[in-house]
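# with the input below, show me the fold.
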Amino acid sequence: MTIRLYDTGARQIRDFTPLVPGCVSIYLCGATVQAAPHIGHIRSGLNFDILRRWFTHRGYDVTFVRNVTDIDDKIIAKSAAQNRPWWAIGYENERAFNTGYDVLGCLPPTYEPRATGHVPEMIEMMRGLIERGHAYASEGNVYFDVRSFPGYLQLSNQDIDDLRQPSGEGETGKRDPRDFAMWKAVKPGEPFWETPWGPGRPGWHLECSAMAHKYLGSAFDIHGGGLDLVFPHHENEIAQAKAYGDEFAEYWVHNAWVTMSGEKMSKSLGNSVLVSEMVKHWRPIVLRYYLGTPHYRSMIEYSEE
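Now for the predicted structure:
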């Protein structure tokens, strides 16, 4: 029996053929640890746990990488608001995510790299992209030149001239407003790492491209994540990796959201239901069944009923 997957990039169901016979390599965009997980967050980990288990059941040797984004704007903002170290907030919520995965029966990943532990790999990737003419340094920032990469936006099927220009808050010296930050120059009071282009911190997209390359090499089978990551995150990952010379992911697999009243479950919208609260009222196996039974590409409209 052939395993078939819907590939977001191809916009069709494709027969799965691994790059290495008998082996499957998967990179899943994991938690941004600025808050404890709600059931929308945990659905992605659970859906890909099911996929991973199915590959194992079919006799494949699976390498499963799920990263942790432990530095970003929201973590820094919470650090300032709570007067707590940024790393303390990240670690506290990373543990909450792992508790959520564990209680719902998700197997631990083969590797679970933290973004902050891979700055040297990010510097190496930025250096290579600058040398190839796909990136440039400006005022302590490093930006990816989106117009230098002809395949940009093929995953999300958009036209670059139709993109709404981002606010670009704190991102100065861009050649094009749509160029995205791979490295952000240090601001007063923020954590920073040293680079040849000045002190600062990594951009979200660069983190995943560098970690996928380190743990899975220049080409791997499946890149996964929530539907909301198709653009800009996965689109920008592809641009960086392929411009650097990687083949990157062969299949792109995205799970749909958990919604409430038609809106994506989100802490910022105030419509989230924490995993830790759910398991006080329902057995974890019930929650796993609730999140895992619908097709992974279908929305789940949550209600107490």
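
# going forward, measure contacts between C-alpha atoms and count neighbours the same way
Noted.

# and the gap between the closest residue to Leu274 other than its chain neighbours and Tyr101?
Distance criterion CA to CA, 6 or more residues apart in numbering; nearest residue to Leu274, sequence neighbours excluded, is His38 at 3.9 Å. Distance, His38 to Tyr101, using CA to CA, to the nearest Å: 11 Å.

# tell me, how many residues neighbour the nearest residue to Val68 once chain neighbours are set aside?
Leaving aside its chain neighbours, Val68 sits nearest to Arg114 (4.7 Å; criterion: CA to CA, 6+ apart). Using other CA atoms under 10 Å, Arg114 has 20 neighbouring residues.

# was I right about Arg114 contacting Val65?
No. The criterion here is CA atoms under 8 Å, and Arg114 misses it with Val65 at 11.0 Å.

# and Val258, how far is that from His295?
Going from Val258 to His295 by CA to CA gives 12 Å.

# where do the helices sit along the stretch 151-300 of the chain?
204-216, 235-244, 275-281, 284-292 (DSSP state H, counting those that start in this stretch).

# now the ones you listed as TSV including mean neighbour count and distance to Asp176?
Compiled in TSV, these are given as follows (neighbours: other CA atoms under 10 Å; distance: least, CA to CA, whole Å):
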stretch	mean neighbour count	distance to Asp176
helix 204-216	22	18
helix 235-244	23	15
helix 275-281	14	41
helix 284-292	16	41
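
# distance to Thr17 added to those helices, as TSV?
As requested, those are arranged in TSV below (distance: least, CA to CA, whole Å):
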stretch	distance to Thr17
helix 204-216	17
helix 235-244	20
helix 275-281	35
helix 284-292	24
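
# one more, for comparison:
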Amino acid sequence: MKLFNTLTNQKETFEPLRPGEISMYVCGPTVYNYIHIGNARSTVAFDTVRRYFEYRGYNVKYVSNFTDVDDKIIRRANEEGLTPSEIADKYIEAFYADTDALNVKRATKNPRVVENMDDIIDFVADLVDKDYAYEADGDVYFRARQFDDYGKLSDQSIDDLRQGASERLEAGADTVKEDAVDFALWKKAKPDEISWDSPWGKGRPGWHIECSVMATKYLGDTIDIHGGGHDLTFPHHENEIAQSEAHTGQTFARYWMHNGFVTMGDDGEKMSKSLGNFILAHDLIAQVPPQVVRFFLASAHYRSPLKFSEANLEEARTNLERLQTTYQNLNYRYNDATDSLTADDDMLAKIADFEEKFVEAMDDDINTPNGLTIIYQLMREINVYIENDHISKVVLDQMKATFTELVGIFGVTFEEEELLDDTIQALIDERTAARKAKDFERSDAIRDQLKAQGIILDDTAQGTRWRRSH
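Presented below is the predicted three-dimensional model:
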């Protein structure tokens, strides 16, 4: 298996630290609002990566944090008349509701900043002791220039970074930093602001330090994979590397994976709260079936931009319905399948070949578009096979097992057919009798009547199948 490593800017053969196990840390949300589709895209992308690793037999320890102490949270708390803790609780609950609806697996651990404050303070104190950090009027800053490899993830020189940092400072602004590129590990508390006691006075953590602390605490000094949105590469992940490796003396993460943006409009503008062009996942899944949204988000390669549009959502809906219909058709043919046929081995070998090609596609940096192409080819093979007059239960079982397992990596779960009530079943039976009697006017009228109730009929050589419209 090969993964694109942002650190080396190339695909590399993936080799975990421990055989059969993967430690994976993905930056989670700052919980002051509902997540938007860009946030959901990252969550779904890495859930798909995780699911594929698990399909390949790995035990994945997956940690993703909640930032529950932040300026944005404090502002939202003031706006809503709640405490920062109450705001965080509210939007963590909302995050779970949205991601559960999108069929995202819960993380092994979702640590929160406030639960790890002692560890954060100890981590910062160690960096001060090692002269990688310094206190200035109650704030604590990391000496970026002290870390020799600063800039290695974003492939930038520290002098260029310093110039950029200097330009971002407001004209005439006072700063207590030794160097403009230094970044905050601990921030002095403002009046009436939530704070914790520390060796440097009351304050709270800077943004970057929390992920270093929680990743190393729950996964170890060196982890296999660190993931997040492309926009986190600098400064967040760059700073994580510097402070973590300064603290432990070990490589922080061996593989860095970054997902692409969700874009809006014909000009491909990035979706973000700061630009005001975002769509909340909470609102979208109230209008569009969550599984359609999930399939839309999972279908693109994780590193590629994903264009949000009604047309692309509709394409996802159509493809999802094709998968669902194939599953229903498989179930329908169990009614008249035989225990075995002489051609079983050939068909079973063909199914195994599809799975082998799927693995080959996905092993190339989790190439979901190519993986889906193989799934669609398998789907067509299934639909051809089940039109045969004589089919094997053994083959159907293998088709169903392989088909459901592969689409499950994309978070797709199939709906089982519901039992029809007596009235609808009677209409289907009446229509079957009308067709046999060549009363096509009555047959068409019943079809239209059922369609109006969301029941779609498919006439095949093996009989009439029904499915619900989505």
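
# TM-score of the superposed pair?
The TM-score (TM-score structural alignment, normalised by the length of the first structure) is 0.96; 303 aligned residues with a CA RMSD of 1.5 Å.

# ok, back up a step: corresponding residue for the residue nearest to Leu274 of the first structure in the second structure?
Under the alignment (TM-score structural alignment), His38 of the first structure maps onto His36 of the second structure.

# wait, doesn't its match sit right on Leu280?
Yes. Here His36 of the second structure lies in contact with Leu280, judged by CA under 8 Å, at a distance of 3.9 Å.

# okay, those two: which has more neighbours?
Neighbour totals were compared for His36 of the second structure and Leu280, and His36 leads with 20 against 17 (other CA under 10 Å).

# ends of stretch 147-165 of the second structure, how far apart?
17 Å.

# which position in the first structure aligns with Val213 of the second structure?
Val213 of the second structure maps onto Ala210 in the first structure, by TM-score structural alignment.

# distance check, that match against Met126 of the first structure.
Distance of Ala210 of the first structure to Met126 of the first structure, given as CA to CA: 9 Å.

# now Gly105 of the first structure
For Gly105 of the first structure, the distance to Met126 of the first structure - CA to CA - is 38 Å.

# can you give me the neighbour number for Asp192 of the second structure?
Using other CA under 10 Å, Asp192 of the second structure is surrounded by 6 other residues.

# show me what it lines up with in the first structure.
Using TM-score structural alignment, the partner of Asp192 of the second structure in the first structure is Gly189.

# which parts of the stretch 251-400 of the second structure are strands?
Ranges of strands in the stretch 251-400 of the second structure, per DSSP state E, counting those that start in this stretch, are 253-259, 262-264, 269-270, 306-308.

# let's have the ones you listed in CSV, adding mean neighbour count and distance to Ala133 of the second structure.
As requested, the strands of the stretch 251-400 of the second structure are arranged in CSV below (neighbours: other CA under 10 Å; distance: least, CA to CA, whole Å):
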stretch, mean neighbour count, distance to Ala133 of the second structure
strand 253-259, 22, 21
strand 262-264, 21, 36
strand 269-270, 16, 35
strand 306-308, 22, 39
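
# which one, of these, ends up nearest to Glu170 of the second structure?
Shortest distance between Glu170 of the second structure and the strands of the stretch 251-400 of the second structure, using CA to CA, is found for strand 269-270: 25.9 Å.

# what range in the first structure does the closest one sit on?
The alignment of strand 269-270 of the second structure onto the first structure (TM-score structural alignment) spans residues 263-264.

# what does stretch 146-154 of the second structure give?
Using TM-score structural alignment, stretch 146-154 of the second structure lines up with residues 148-156 of the first structure.

# what about the residue mapped onto Phe220 of the first structure from the second structure, distance to Trp256 of the second structure?
Aligning on TM-score structural alignment places Phe220 of the first structure opposite Ile223 in the second structure. Shown here: Ile223 of the second structure relative to Trp256 of the second structure, a distance of 10 Å by CA to CA.

# can you give me the strands in the stretch 1-150 of the first structure?
4-7, 12-15, 23-28, 61-66, 135-138, 141-144.

# would CSV of those strands with distance to Thr195 of the first structure be doable?
Formatted as CSV, the strands of the stretch 1-150 of the first structure follow (distance: least, CA to CA, whole Å):
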stretch, distance to Thr195 of the first structure
strand 4-7, 36
strand 12-15, 41
strand 23-28, 26
strand 61-66, 26
strand 135-138, 11
strand 141-144, 10
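
# what about stretch 164-184 of the second structure, distance to the chain center?
Stretch 164-184 of the second structure sits 35 Å away from the centroid of its parent chain (CA atoms, centre = their mean, to the nearest Å).

# cool, stretch 14-24 of the first structure as well?
22 Å.

# what range does that stretch cover in the second structure?
Alignment of stretch 14-24 of the first structure against the second structure: residues 12-22, by TM-score structural alignment.

# can you get me the start-to-end distance on that stretch?
One end of stretch 12-22 of the second structure to the other measures 16 Å (CA to CA).

# so which bits of that stretch are buried?
Within stretch 12-22 of the second structure, the residues scored as buried using 16 or more other CA atoms under 10 Å are Phe14, Pro16, Glu21, Ile22.

# what's Tyr111 of the first structure aligned with over in the second structure?
By TM-score structural alignment, Tyr111 of the first structure lines up with Lys109 in the second structure.

# residues contacting Asp224 of the second structure?
Contact partners of Asp224 of the second structure, counting by CA atoms under 8 Å, 6 or more residues apart in numbering, are Pro16, Leu17, Ile22, Ser23, Met24, Ala253, Arg254, Tyr255.

# for Gly224 of the first structure, see how far away the nearest residue to Ala36 of the first structure once chain neighbours are set aside is.
Distance criterion CA to CA, 6+ apart; nearest residue to Ala36 of the first structure, sequence neighbours excluded, is Asn93 at 5.2 Å. Here the criterion is CA to CA. By it, Asn93 of the first structure lies 21 Å from Gly224 of the first structure.
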